[in-house]
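K.L.:
this is the structure alone, sequence omitted:
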């Protein structure tokens, strides 16, 4: 008996080896086997499938996918003061891959868990910035790393005001979060792309805000 497959794992999940077996939307792809490599918290799978190429030849391929669930992110903006409200927190994956100190400047974001995208981003905005947002604008949905990660990220934007910001440190302590909020002029944020701002979702939302959003 294997936890996560035959019996519940520590998150109460079973049947983790079944994901993808039912796929039939693409007649040129036939899933043959799904192996769960890890399910400590998120799920790492190796899937074997047959794929028909453009020349008509079938070949067998094996690909690993990392399933952490879908997420949501939001750009908080103040049109009158031309500012955006971002966060700064430690991210070990970027630290181990060359970032100077691992302290990444980002838009507020988080996983959906069991919530719909709007409910999730409202929850995450309060947890990470302390701001209670009103109506949100859906911007777009994006697959952030389609070569290996299944996550679809839902992008939103919403206004905030200076008096919505009541502190500088936020995050859920029980989850190890220690988050500083960072307010930047939108032009400074644009100029910081590639230096101080190297997070993909944040770059995308800053550019959207200038091209098609509130600062266009």
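P.N.:
Everything's here; your move. These numbers were taken from a predicted model, which means no experiment stands behind them.

K.L.:
from here on, just use CA atoms for contacts and neighbour counts.
P.N.:
OK.

K.L.:
residue 66: which element?
P.N.:
Per DSSP states H and E: residue 66 is located in strand 58-67.

K.L.:
buried residues, that strand. List them.
P.N.:
64, 65, 66, 67 (16 or more other Cα atoms under 10 Å).

K.L.:
which other residues reach the helix or strand harbouring residue 203?
P.N.:
Assessed by DSSP H and E, residue 203 sits inside helix 200-211. Residues from elsewhere that reach helix 200-211, judged by Cα atoms under 8 Å, 6 or more residues apart in numbering: 73-75, 106-107, 155, 186, 189-190, 193, 197, 215-216.

K.L.:
and it, which residues are buried?
P.N.:
201, 202, 203, 205, 206, 207, 208, 209.

K.L.:
and stretch 121-131, by the same measure?
P.N.:
Here stretch 121-131 shows 121, 122, 123, 124, 125, 127, 128, 129, 130, 131 as buried, counting by 16+ other Cα under 10 Å.

K.L.:
got another one to weigh against that:
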């Protein structure tokens, strides 16, 4: 499918910073072409500028096991049953870093594992209505028998518990709504569609 519009169909009037803390918030003023023809009026949107990140699915194709991590996510306290979430490994890409190097680093920091291989699967936007954040999604071949313990960086106040489970058990947690964060749902659904190829 060829989409009708691209970046040239936006008139960017102004981008200004309206908050600069641990994260930043920018205000965009713009006009854009309309599907029905012509141009929009001026549109104003606040954009949460978080930076880009990697997400890594640690999978052992020999044992057919997945390595998940569990940590506290305080924003979930408002609407989740528990703010401790089962997740895939993930981390922010700092300026001048290469995504695959970040994938290797975060896998070691958060799970204690070194990958036999790491492969880029896709890239996707986490919540494009409000944030510019883009995830590069990797799967990492690991030896799940080596996964155990509590990990994370003290200077980042991380407290990360490692869990090893079968691929089937992990996907059941998705189907039952226990795993309910987007990156982990996406990663485990991808694994369910592709695990047979990985096992070859």
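P.N.:
Yes, it's here. The structure presented is a predicted model; accordingly, all values stated were derived computationally and were not measured.

K.L.:
the helix holding residue 203 of structure 1 vs structure 2 - mean distance after superposition?
P.N.:
The superposed helix 200-211 of structure 1 is, by mean Cα distance after the TM-score superposition for structure 1, a mean 1.0 Å from where its aligned residues fall in structure 2.

K.L.:
measure the residue of structure 2 most remote from its centre to residue 31 of structure 2 for me?
P.N.:
Each residue of structure 2 has a distance to the centre, and by Cα atoms, centre = their mean the biggest one is for residue 38: 36.2 Å. Remark: distance between residue 38 of structure 2 and residue 31 of structure 2 (Cα to Cα, to the nearest Å) = 10 Å.

K.L.:
do residue 48 of structure 2 as well
P.N.:
Applying Cα to Cα to residue 48 of structure 2 and residue 31 of structure 2 gives a distance of 19 Å.

K.L.:
residue contacts, residue 109 of structure 2?
P.N.:
151, 152, 153.

K.L.:
which strand of structure 2 spans the most residues?
P.N.:
Longest strand of structure 2, by residue count under DSSP state E: strand 10-20.

K.L.:
that one packs against which elements?
P.N.:
strand 24-32 (3 or more Cα pairs under 8 Å, 6 or more residues apart in numbering; DSSP states H and E).

K.L.:
which residues in structure 1 does the strand it packs on match up with?
P.N.:
Counting by TM-score structural alignment, strand 24-32 of structure 2 pairs with residues 43-51 of structure 1.

K.L.:
how far does that stretch sit from the chain's center?
P.N.:
Stretch 43-51 of structure 1 has its C-alpha centroid displaced from the chain centroid by 22 Å (Cα atoms, centre = their mean, to the nearest Å).

K.L.:
now it: buried residues?
P.N.:
Here stretch 43-51 of structure 1 shows 43, 44, 45, 46, 47, 48, 49, 51 as buried, counting by 16+ other Cα under 10 Å.

K.L.:
average gap between the longest strand of structure 2 and structure 1?
P.N.:
Looks like 1.2 Å for strand 10-20 of structure 2 (mean Cα distance after the TM-score superposition for structure 1).

K.L.:
any residues touching that strand, and which ones?
P.N.:
Contacts of strand 10-20 of structure 2 (Cα under 8 Å, 6+ apart): 24, 25, 26, 27, 28, 29, 30, 31, 32, 33.

K.L.:
with stretch 89-105 of structure 2 instead?
P.N.:
Here stretch 89-105 of structure 2 has contacts from 51-58, 68-69, 106-107, 110-111, 114-115, 118, 120, 136, 138, using Cα under 8 Å, 6+ apart.

K.L.:
let's see that with 6 Å instead.
P.N.:
Contacts to stretch 89-105 of structure 2, defined as Cα atoms under 6 Å, 6 or more residues apart in numbering, come from residues 52, 53, 54, 55, 56.

K.L.:
tell me how many other residues crowd residue 66 of structure 2.
P.N.:
27 (other Cα atoms under 10 Å).

K.L.:
three-state assignment of it?
P.N.:
The local conformation at residue 66 of structure 2, judged by DSSP: H, G, I helix; E, B strand; the rest coil, is strand.

K.L.:
now the aligned residue in structure 1 for it: closest residue in space that isn't a chain neighbour?
P.N.:
When structure 1 is aligned by TM-score structural alignment, residue 66 of structure 2 is paired with residue 84. Leaving aside its sequence neighbours, residue 84 of structure 1 sits nearest to residue 77 (Cα to Cα, 6 or more residues apart in numbering; 4.3 Å).

K.L.:
helix or strand: which one has that neighbour?
P.N.:
Going by DSSP H and E, residue 77 of structure 1 is part of strand 71-78.

K.L.:
this completes my enquiry, with thanks.
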